[in-house]
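Colleague: sharing a sequence plus its predicted fold:
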Amino acid sequence: MAADSVWWKVWGPWTVVWWITAVALVAAALIVLLSWRRHRWLSGLWKEGPDAGITLYLDDDAIMGIYLQGNYKSALRREVEDRVKTKGDASFSAKVFGVGAGAKRSVDREVFKRYIEEEEPITVIGMMLSVLERAHGIVYADLVDQEIGAGTALTRAVGREVTGGDTVRLSQFNLRALVSVKGKFREVAKDDERTIFAGPFGNGEQANVTVACATKWLRRTVPVGTFQARCFGHVQSWDDGALRFDPIAVFQ
């Protein structure tokens, strides 16, 4: 017993320090792991979009609208300049900038407009989402799993800090929030002006999302029946169990 008492007096405090350090390291590792898992989840949602999909719908006017809002104008200008330069196509460069390839290149409203008109739709939406993603400007949501990705973009969308125990609904988002919504959709109506898609929340027993697209901006034939897609745009309104979504792009 005396030996134990002496040992504890000598090594006891250090043992406590070691245990505290070990617990702190485990906690830190857990935080890093959870952060990594959330990042992987958000990155996974992003990578399923423009990098692997086909553009079904792209509204050039809405793309211009984001540019003209001003929040991301400088970043979009730089991105277009870099992409045109990297493309290394003198003919394409002349079409976009409206000048010879050797002249000074800068991006203004007209140049940006020509870029989205001349470039492939999937490249345009990929460029846009890349810029917004780096600026934490997109909230990601999954209708089937009824999940919304946490982060800076979500905080901006609802106007408050969101903690792990909070319940957040898409209907609470402000009208300027940019949202990428993954779900299963089907065409429910179409005329010369509008093509409307609908997709359920979860099993669809209580609510669904309706996506009203301008028919002229459809880039390919709409699939028959139910199809998986991601809609990028703004939450518009909530009415009688239906969330109305104003799309900028839809891709599969």
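Modeller: Nice, I can see it.

Colleague: rest of the way, CA atoms for contacts and neighbours
Modeller: Fine.

Colleague: continuing past the longest helix that the chain contains, what's the next helix or strand?
Modeller: Using DSSP state H, we find that the single longest helix of the chain is helix 2-47. Sequence-wise, the next helix or strand downstream of helix 2-47 (DSSP states H and E) is strand 55-58.

Colleague: and that following strand, what other elements does it pack with?
Modeller: In terms of contacts (3 or more CA pairs under 8 Å, 6 or more residues apart in numbering; DSSP states H and E), strand 55-58 is packed against helix 121-134, strand 242-251.

Colleague: from the chain's centroid, how far away is it?
Modeller: 15 Å (CA atoms, centre = their mean, to the nearest Å).

Colleague: kindly report the same for stretch 239-252.
Modeller: Distance, centroid of stretch 239-252 to centroid of chain: 14 Å (CA atoms, centre = their mean).

Colleague: now do stretch 93-102
Modeller: Distance, centroid of stretch 93-102 to centroid of chain: 31 Å (CA atoms, centre = their mean).

Colleague: and residue 134, how many neighbours?
Modeller: Using other CA atoms under 10 Å, residue 134 has 10 neighbouring residues.

Colleague: what angle do the longest helix of the chain and helix 121-134 make?
Modeller: 150 degrees (axes from the mean of the first three to the mean of the last three CA atoms, to 10 degrees).

Colleague: and helix 2-47, how far out from the chain middle?
Modeller: 34 Å.

Colleague: and the gap between residue 225 and residue 245?
Modeller: 20 Å (CA to CA, to the nearest Å).

Colleague: the more surrounded of those two?
Modeller: Taking other CA under 10 Å, residue 225 and residue 245 do not tie; residue 245 has more neighbours (25 against 9).

Colleague: do I have it right that residue 90 meets residue 102?
Modeller: No - counting by CA atoms under 8 Å, residue 90 stays clear of residue 102, with 9.1 Å between them.

Colleague: more neighbours: which of these two?
Modeller: When residue 90 and residue 102 are compared for neighbours, residue 90 comes out ahead with 14 against 9, by other CA under 10 Å.

Colleague: what's around the nearest residue to residue 155 once chain neighbours are set aside, how many residues?
Modeller: Spatial nearest neighbour of residue 155, chain neighbours left out: residue 161 (5.2 Å); criterion: CA to CA, 6 or more residues apart in numbering. Using other CA under 10 Å, residue 161 is surrounded by 13 other residues.

Colleague: could you look up the SS state of residue 213?
Modeller: Put simply, residue 213 is strand when judged by DSSP: H, G, I helix; E, B strand; the rest coil.

Colleague: likewise residue 81?
Modeller: Residue 81 ends up helix, using three-state DSSP.

Colleague: tell me where the stretch 101-250 of the chain has helices.
Modeller: 109-118, 121-134, 152-158 (DSSP state H, counting those that start in this stretch).

Colleague: second structure for comparison follows:
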Amino acid sequence: MGVIDSEWWALWWPWLVVWAATAACCAVLLRYGLIRAGRLRRRRRGGRTVHGMCFFLHEQRVMDLYQQGGFSAALEQEVADRINVTSGVGLRARFGLGGGKANRDVTKERVTAYIQHSTPITVIRLLMDTMRKEDVVVHADLTTGSLEPNRALAEILRERGASDRVALTEVMSEFVSVTGRFTARSADGGDIVLRAPYGDGRPRAHVKITCEAAGVREGFQNAEYADEEEFQARCLGKVRTWNRTRGELTLDPIAIFR
């Protein structure tokens, strides 16, 4: 019996190695395919945030959100997810050389280094993608009057038995992403004040955003928008106050893009 076993192994062990290697390669390919499929599904649901050109960034608020706002773990996972796409390809290419473990270690080091050396302009782009995935932002389009609640606000509305329609003036505790047609004016100290009308009331309501001079990015000059010229912009921030008498909704901006 021992002789038969020896002869059987001598005959079949090379094929068993080939089959095992083939199965492992198929498993890696399947994992990579599932990752790609998942990313494609996310892209069809909206994909990553299209930011545009950033012309105002409140760096302190950005870093406070990253460090204290509860997004650091999700942000680190977002970076890891992006890096792991290339690490999966590397694992497949070097599978025969046994380089899988080393590749994962390198990925971990890259994620850690990326987070530790991140800058506000880098963080805001990843942060906005992370906030979108976590569904913590209320989206408002001032030109169409549409408002899309986030998950938390939608849950509150359901508990109250209210409809999904809610006024922007009622969104006081959530992050908001507001898109509209703005005008710009200089203010004291070099600040720039943006305003955008919305709604059908009389007098018409408007959003007011004060861009502190220290956060205005190079290249954005008020002179470009003189004489009440309008431009399309999108602001990520939080509602500070609503003045019913003036019809003025004041936003504290985190970042503004056009």
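Modeller: Cool, got the structure. Keep in mind that what you see is a predicted model, and the values were worked out from it rather than measured.

Colleague: in CSV: the helices of the stretch 101-250 of the first structure, plus distance to residue 173 of the first structure.
Modeller: Shown next, in CSV, are these (distance: least, CA to CA, whole Å):
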stretch, distance to residue 173 of the first structure
helix 109-118, 28
helix 121-134, 17
helix 152-158, 5
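
Colleague: nearest to residue 18 of the first structure, out of those helices?
Modeller: Closest to residue 18 of the first structure of the helices of the stretch 101-250 of the first structure is helix 152-158 (CA to CA; 36.2 Å).

Colleague: can you list the helices and strands that that closest one packs against?
Modeller: strand 138-142.

Colleague: okay, the strand it packs on sits on what stretch of the second structure?
Modeller: Using TM-score structural alignment, the residues of the second structure aligned to strand 138-142 of the first structure are 137-141.

Colleague: starting at the chain centroid, how far to the matching stretch?
Modeller: 14 Å.

Colleague: mean distance between that stretch and the first structure after superposition?
Modeller: For stretch 137-141 of the second structure, the mean distance to aligned residues of the first structure following superposition is 0.8 Å (mean CA distance after the TM-score superposition for the first structure).

Colleague: could you do stretch 75-84 of the second structure as well?
Modeller: Averaged out, stretch 75-84 of the second structure is 4.5 Å away (mean CA distance after the TM-score superposition for the first structure).

Colleague: list the contacts of that stretch.
Modeller: 66, 107-108, 111, 115, 126-127, 130 (CA atoms under 8 Å, 6 or more residues apart in numbering).

Colleague: how does it look with 6 Å?
Modeller: For stretch 75-84 of the second structure, the external contacting residues (CA atoms under 6 Å, 6 or more residues apart in numbering) are residue 111.

Colleague: repeat for stretch 239-256 of the second structure
Modeller: With CA under 6 Å, 6+ apart, stretch 239-256 of the second structure has contacts from 54, 56-58, 172, 205-209, 234-238.

Colleague: give me the buried subset of these.
Modeller: 54, 56-58, 205-209, 234-238 (16 or more other CA atoms under 10 Å).

Colleague: dump those residues to JSON lines, plus distance to residue 152 of the second structure.
Modeller: As requested, these are exported to JSON lines (distance: CA to CA, whole Å):
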{"residue": "54", "distance to residue 152 of the second structure": "28"}
{"residue": "56", "distance to residue 152 of the second structure": "28"}
{"residue": "57", "distance to residue 152 of the second structure": "26"}
{"residue": "58", "distance to residue 152 of the second structure": "25"}
{"residue": "205", "distance to residue 152 of the second structure": "26"}
{"residue": "206", "distance to residue 152 of the second structure": "25"}
{"residue": "207", "distance to residue 152 of the second structure": "23"}
{"residue": "208", "distance to residue 152 of the second structure": "25"}
{"residue": "209", "distance to residue 152 of the second structure": "25"}
{"residue": "234", "distance to residue 152 of the second structure": "22"}
{"residue": "235", "distance to residue 152 of the second structure": "20"}
{"residue": "236", "distance to residue 152 of the second structure": "17"}
{"residue": "237", "distance to residue 152 of the second structure": "17"}
{"residue": "238", "distance to residue 152 of the second structure": "15"}
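
Colleague: distance of the one residue sitting closest to the centre of the first structure from residue 2 of the first structure?
Modeller: Nearest residue to the geometric centre of the first structure (CA atoms, centre = their mean): residue 138, 4.0 Å. Applying CA to CA, the value for residue 138 of the first structure to residue 2 of the first structure is 65 Å.

Colleague: rewinding a little: just the helices and strands packed on strand 55-58 of the first structure: most buried one?
Modeller: For those, the largest average neighbour count (mean count of other CA atoms under 10 Å) is found in strand 242-251, namely a mean of 23.

Colleague: so how much does that one differ from the second structure once superposed?
Modeller: Strand 242-251 of the first structure sits 0.4 Å off on average (mean CA distance after the TM-score superposition for the first structure).

Colleague: what range does that strand cover in the second structure?
Modeller: Strand 242-251 of the first structure covers residues 248-257 of the second structure once aligned (TM-score structural alignment).

Colleague: quick one: map residue 212 of the second structure onto the first structure.
Modeller: Residue 212 of the second structure maps onto residue 214 in the first structure, by TM-score structural alignment.

Colleague: list the contacts for the residue nearest to the centre of the first structure?
Modeller: 153, 178-179.

Colleague: do that again at 7 Å, thanks
Modeller: 132, 153, 178-180 (CA atoms under 7 Å, 6 or more residues apart in numbering).

Colleague: what about the second structure, which of these hold up?
Modeller: By both residues aligned by TM-score structural alignment, their matches' CA atoms under 7 Å, the contacts of residue 138 of the first structure still in contact after alignment to the second structure are 132, 178-180.

Colleague: show me these that map onto strands.
Modeller: Secondary structure from DSSP state E places 178-180 of those in strands.

Colleague: just the strands from the stretch 151-252 of the first structure, written as ranges.
Modeller: In the stretch 151-252 of the first structure, the strands defined using DSSP state E, counting those that start in this stretch lie at 178-190, 194-200, 208-214, 227-239, 242-251.

Colleague: and those strands as JSON lines, adding distance to residue 46 of the first structure?
Modeller: Listed next are these as JSON lines, based on distance: least, CA to CA, whole Å:
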{"stretch": "strand 178-190", "distance to residue 46 of the first structure": "9"}
{"stretch": "strand 194-200", "distance to residue 46 of the first structure": "20"}
{"stretch": "strand 208-214", "distance to residue 46 of the first structure": "20"}
{"stretch": "strand 227-239", "distance to residue 46 of the first structure": "10"}
{"stretch": "strand 242-251", "distance to residue 46 of the first structure": "12"}
